[in-house]
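J.: Have a look at this prediction, sequence included:
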Amino acid sequence: MKKYVNLQYLKSHFCIQDHILIKEHPKHLHTRLLHGILNPLFAKQTRFILREICRLMDKTCIMLEIHDRTLLPDIFHEFNFVRSRAFPHFLKQKWDWTLDDDQKERMGTILDDRDPYDQTQSPFSLAMLTKKQLSNVKISNNSRIVVVGASDTGLSFIESLLTIKDIHFTNIILLAPGGLITMHVKHEFEMLKAMSTNYTLEELRALMIDARVQVVDAKMVKLDKKGNRIKIDKNAFIPFDYLIITVGLIDTELQSREKISFGLSKSPYYKNSQFINGVYSIDDPYLYSHFKRTGFKGSNIDLLTRKKKPQNITIYGNTLTTITFMNGLLNRGVHPSRINYVMPPKTFQKQTRFENNKQRLEQEDKMIFDPDQFENEEVKNKVFDIMVKLGIKIHQGFTLYELKVGKEGFGLNSEDVLQEVIFRKQADNYEELKIEIQRKEQELQELKDNSENNMSKDMYGEQEEGENQLEVLAREIEQLKASEYDYLQLDSRFFITSGLIDIDKEIFHIIHENGLVYNGRLIVKSNFQTTQENIFACGKICEFSQRYKHHSVGKSLRLDKYNGRELGQKLSKCILEQLNLSYLTSQTYSVDELPQLYMPIGQGGIVPHKLYYYHIKKNDFSKPRQLQQLPSKPILSDNFSNGNGHFLQFDIDPNGLIESVTYFGSEAVHIPSLLQFVELSVKYLNKLEQRGKLINNVSEFLSENWAIALYHEWFSEFRHITKSEMLKNELIDQVLEKAQEYARDGRYMDENFFEEIKKLITRDIVENIQEGTIEFVRENQNHLPMYFIPKKKLN
């Protein structure tokens, strides 16, 4: 044990306020566990021993730091994991602020080199235990919970269960083919795929999922619902009490051609499947393993980067992941000239305006199936210009036609590998050729009919080369058919597909073989339960039953349009009810009601030239019919040029709320800060609507000290509490009635509306809001030290 604990550092880097009242546990009552070894004979007395240690040392809190190479002690399950905190920023740059003498005095003496105001995420994770918690019984739940799929929903579900202080779940198994992303990537520039904005890489690493639950590198291939077990692709079975299906949607290009991605070739289950060495799906679970720098001769990266006869790679698709994959290759040393990027034509025409919510939902379904690389055309053009300048070859409008293989190596060591990829697209005069072909085919058929009825020689006519009209016409038709398409042949040793997005065929067969209801998506109840009582499903492959369609007017029943992290949290509360642990949550579900889902959804990644791109939008675009045709109003700031600068766009709805935000630039941005903007009133942005054209760099403007409080992780909670307090005032009822009157008339909250309600707001309400804001900043000075806070008035 170590007596000294840098409490100021822990307060600013971890949410220890979730576990203790810090005022009741001053600095001298904290201690830190460095190492812990317990004889198994005394395992049942663990809590008693820890409680006695606290008594003898006169301590009330034990802290345990977990670093990268920390060996977790046997007593780790007795501790409560503490969520890490991030300092509020917009751009990831230091605050315009220095620590003054008064703040240094309040902070106290620091005996180690850890700065509570270092503005970076802690390099370690934290668990803690209080003396009071040791006096209570921590229940062990031994239910066998098997989670299939390491999606955001699955990770969020596990995180929610593990954060419950009074329960220790001893038997959670996560099926994650290829492992977790944190097992392969140490830095964001090593990423090969785009990521949602639900979790950052730092957050996933801090959660330590792989150390707290059993992660199995395997894929579910069979389900035995009667025997309560699943079969994995390692020819083994895993029993379960509760099965949680949280797999996502995947690229189906290879599956539609009856082929399997080469990353799965070593799995015993796929030994009889069709593979081509060098052909991968972008959703191959072992993609990171096959495209990592190993230093070994003959590895994929070695073949692409070697000095003598380097190989080429072709990437095919329209998704953001195709762009981020190219950046991952560039950061692994692949020369841009070795990369071919082929884009297939879109399967639908994108709409920008809608007459009703049904049209909008249909458009969103199509965009899930066939997404764009970027939501913003200006960003897309900028990225493509950079890719061309780097030397990446881009081909648009071609579809995959044929994969050609050949022998590589000599003798017994030779094997079939990919050598060439052939694409094609319709010729410019495709429709004219079609008509001409039909005309000549009809003419040919008439000649054949005549030849059967008239065998005289005159019918053949005279040809210079002795050929008859039938042969000439047949040859002309063949030539016309050959010119219907333009062909593109690319010499390529590797081919990556990222085509249309849909459910994995194997998951689809598992669902049907076991009688689970499927109608384009796996159908679930409002508590995410399938037709089998102990099988739950949640995430992008699911859809709420049609029985709830009257409860979701204007909203989608499909879960692929909602935030995966929020869905995982809701799912965990439903499982607690199933386990008779509903007393641990205040949220209850009715069979006839859908859960309220409000968190924004987003996607982003690192694109070529090490540039950052993120797009985040709200999940509910349902509007009254009168407002559907009103376009969103953009606030745009663009000072990006020559690979440097920032592009930032806010889309504002008619009520002045931010619908979506797009960031593209050379500086890293704090993702939770982007999330904070969505559905925030534009009036929080310091008159940005009026001053936008006068500000050269809005990204820098939003990184100034005045805006830092907006990005604080508890700011949205503060807003909610403030609104709840205001609703108790009778005058606010008049404001709400005014808003309802506007809505009934098909109007929205314009400047006239705000001028009218300002007249109803009394000075007392304004002062209460001001006092609440000052108190919020005062309580969070460790993250908001740049604000001057007046001293409290003495009564």
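T.: Structure received.

J.: switch to C-alpha atoms for all contacts and neighbour counts from now on
T.: OK.

J.: Next, the residues that contact stretch 140-148 from outside, please.
T.: The contact list for stretch 140-148, computed with CA atoms under 8 Å, 6 or more residues apart in numbering, reads 154, 167-176, 220, 239-247.

J.: put this beside the first:
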Amino acid sequence: MKDIEYIRSHYNIEDFIYFSHHQQEEHGRLHHFALNPVFRHYTKFFLKEILRLGYKSCLYYPIYPQSRESKLQSSYAHSLTSALHYLVPVRPRRQIVYPLEKLGINAPSKEVSKDQSSYALYHTNRKLTLEPKVTVNARIVVIGASSVGISFLETLVFCSHLKFNNLTLISTHGLPGKKLLGSEQRKFLASDHCFNDKDYALMSLCSWVNVVVGRMTGIDRAAKHVVVSQNETVFYDHLILCTGQQYQVPCPTGADMNQHLTNREVLEKSKKRYTGKVPYNLFILNDEEDCVEALIWMRNNSILTEGKVIVYGNTLDAYTTVETLLHIGMKGDCIYFVHPPADSNISCINNYVIESAVEDAIRAAKVAVYRESLLAQWNDGQDPDPIHSACFTTPTKPFRLECSAFFSFYKKNVDYETFKAFNDACLVYDGRLVIDTTFHTNDIAIRAAGSLTKFSNRYYSDEWTHSNFSSKEIGFQLAAAMLTLFDPTLEPVTEPPADLDRLIPMYKGAKIQGGILPGSYYYLHIAKPAIPSPLDVQRSQPDFGSEIITGNAKDGTYFRLYINKYKLVEAITCFSKEPFPVSNYIRLIGQ
């Protein structure tokens, strides 16, 4: 097998074998395995005989992402094997991003550093053919393909000694990672760096998870099934809710422009839910499919060259969308960047020097910026479909803008249909879905995690929610809590008595946000979980520690390293004109 060194360096095959105990020619690649279903029960015996007759000790089977399945004439064509459930998935190894040109002769060998098509790897060997897997037939249904839900499924799938036969994901767009926008293009939305398209290819969750495309519209707790898109039912033994929060359609306050009202007089009306017809040129971007749909519509309707666009919001996603619009060809003077009144004194970037550099870049691109502006009307109060104009109130006088498309990033919240499903099922909801420290809702068969949830009031911890922590770690801990039900190698964990269950768990994984900001600045911020507070307030604390800052934000060379009083790296901020190795920087936290 020629590429065994690549496999050894990119996958954790030494979780299953001692590499030095196997000669190179004893590693084999499985291209095809077709077996009459009558004999499927004897698959392990066939694999064992294949190893014996082929003088092999290990077999590897790659699964390439769907985008490559059609290239059957290529050298990596493999047929779908019926032996997959008798192979074990191999976790990918985190790769160090090497500056190959600077290292010269000290760089790792090309066999290790070469850029290959990503694939999920499955493996078996002599020893594994003799080890039975524990079959888990429990119906586990996950609602929502958020980072929490994907992390949960990943953890279950990579339990090599367990075989989950009934994993189901219900999501409006199925599994993520379809590379709809391409890796080189600007992304409309910022990233939390939990998973990227390459990670999805390396997991190949579609090989293990049944995917139901649709929206959950109801839960029947007595019959233990969920209703999908009003007419389909999916039964469960364990229901996992990971829908998260999404940007919602903004509700205009309806303020009369002739009365010259200010924000203070109409602020309460902005909190209402919009119930009218959603205009077709109003874009609410929550995932890659939404972004592609918006991009295609704008190109088909010549918006990029002739139209005007309003971007409404003050989140990081709003900034990255402005940069994407500029990058794909829109003129800056055709973009109106409208900031609604802030809910707190903490901005989405929370670093004055970076904010100043971004504002200068926006000004240089001739993008008009309006601050403290609250949406009052579409089309002067007439039929809003399509939107031709929008009126806004401010702390002083109102104004009106013409537009061909409206992008809204105003306030994330739990989707109304999702909330209604929870409420009708009598799940305790208090602004968010209420859970305890072991992810349980008030139904023992239903667990929830992520920004959808909040801790019960009995913990007196309103400031701490799952939103403060890494979504990937939350998903892993959720899976670990459930594995005690299925894994016979783990000792059952006894629930703490109610009078002792008073402290919420604290997770340690770094919270990350990043994206490309106006001015083509690459931005990354990594920090340990914390209750948000302004950077200046953090610096004024007596136990702040120290920080190392190099470069200049406006030149695109800014780097900030915060070291706490225990001499551990607690936060990193990078703001650069050039791309940088994000995965390398993430590993610095806590060192």
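T.: That came through, no problem. It should be emphasised that the depicted structure is a prediction, and the values quoted were computed from it without experimental measurement.

J.: picking that back up, give me the buried subset of the contacts of stretch 140-148 of structure 1.
T.: Neighbour-count burial (16 or more other CA atoms under 10 Å) is assigned, among those, to 154, 167-176, 220, 240, 242-247.

J.: Let's see which of those residues end up in helices.
T.: The helices, defined by DSSP state H, take in G154 from these.

J.: Just the buried ones among the contacts of stretch 140-148 of structure 1: which are in strands?
T.: The strands, defined by DSSP state E, take in 167-169, 172-175, 220, 242-245 from those.

J.: So of these, which two are at opposite extremes in space?
T.: The distance between the two most remote of those (CA to CA) is 28.0 Å, for I167 and M220.

J.: Show me what the strand of greatest length in structure 1 is packed against.
T.: Criterion DSSP E: the longest strand present in structure 1 is strand 415-426. Packing partners of strand 415-426 of structure 1 (3 or more CA pairs under 8 Å, 6 or more residues apart in numbering; DSSP states H and E): strand 399-408, strand 485-491.

J.: For the residue of structure 1 sitting at the aligned position of T489 of structure 2, which three-state class applies?
T.: Matched by TM-score structural alignment, T489 of structure 2 corresponds to Y583 in structure 1. What DSSP: H, G, I helix; E, B strand; the rest coil gives for Y583 of structure 1 is helix.

J.: and what of the one 5 residues further on?
T.: When states are read from three-state DSSP, the local structure at T588 of structure 1 comes out as coil.

J.: Next up, the contacts around it.
T.: T588 of structure 1 makes contact with 573-574, 582, according to CA under 8 Å, 6+ apart.

J.: And K528 of structure 2? What does it align with in structure 1?
T.: Here K528 of structure 2 is matched to K618 in structure 1, going by TM-score structural alignment.

J.: Quick check: nearest residue in space to its match, chain neighbours excluded?
T.: Leaving out its chain neighbours, the residue that sits closest to K618 of structure 1 by CA to CA, 6 or more residues apart in numbering is P600, at 4.3 Å.

J.: which one in structure 2 is aligned with that neighbour?
T.: Aligned by TM-score structural alignment, P600 of structure 1 pairs with A510 of structure 2.

J.: Also F423 of structure 1?
T.: Mapped onto structure 2 by TM-score structural alignment, F423 of structure 1 lines up with F392.

J.: quick one: the strands in the stretch 151-300 of structure 1?
T.: 167-169, 172-175, 195-196, 214-216, 220-224, 229-232, 236-239, 242-245, 250-251, 279-281 (DSSP state E, counting those that start in this stretch).

J.: can you put these in a markdown table and add distance to N6 of structure 1?
T.: Shown next, in a markdown table, are these (distance: least, CA to CA, whole Å):
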| stretch | distance to N6 of structure 1 |
| --- | --- |
| strand 167-169 | 28 |
| strand 172-175 | 34 |
| strand 195-196 | 34 |
| strand 214-216 | 32 |
| strand 220-224 | 46 |
| strand 229-232 | 46 |
| strand 236-239 | 44 |
| strand 242-245 | 40 |
| strand 250-251 | 46 |
| strand 279-281 | 48 |
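
J.: Out of these, which gets nearest to R778 of structure 1?
T.: Nearest to R778 of structure 1, of all these, is strand 195-196, at 33.3 Å by CA to CA.

J.: against structure 2, where does the closest one fall?
T.: Using TM-score structural alignment, the residues of structure 2 aligned to strand 195-196 of structure 1 are 191-192.

J.: Give me the contacts around that stretch.
T.: Counting by CA under 8 Å, 6+ apart, residues outside stretch 191-192 of structure 2 touching it are 511-515.

J.: and which of these is nearest S461 of structure 2?
T.: Nearest to S461 of structure 2 among the contacts of stretch 191-192 of structure 2, counting by CA to CA, is K511 at 19.0 Å.

J.: That closest one - nearest residue in space that isn't next to it in sequence?
T.: Using CA to CA, 6+ apart and skipping the chain neighbours, the partner closest in space to K511 of structure 2 is S470 (4.9 Å).

J.: What lines up with that neighbour in structure 1?
T.: Aligned counterpart of S470 of structure 2 in structure 1: N563 (TM-score structural alignment).

J.: Kindly report the same for L35 of structure 2.
T.: L35 of structure 2 maps onto L38 of structure 1 when the alignment is built from TM-score structural alignment.

J.: What distance do you get for its match to E700 of structure 1?
T.: Using CA to CA, to the nearest Å, one gets 53 Å for the distance from L38 of structure 1 to E700 of structure 1.

J.: before we move on, what about W95 of structure 1?
T.: 11 Å.

J.: more crowded one of these two?
T.: Set W95 of structure 1 next to E700 and count neighbours by other CA atoms under 10 Å: W95 wins out with 17 against 13.

J.: what helix or strand does the more buried one sit in?
T.: Assigned by DSSP states H and E, W95 of structure 1 falls within no helix or strand.

J.: what number of residues lie near the closest residue to F486 of structure 2 other than its chain neighbours?
T.: Distances taken as CA to CA, 6+ apart put V136 closest to F486 of structure 2, at 6.9 Å, once the chain neighbours are dropped. V136 of structure 2 has 15 neighbours, counted by other CA under 10 Å.

J.: I'm done for today, thanks for sticking with me.
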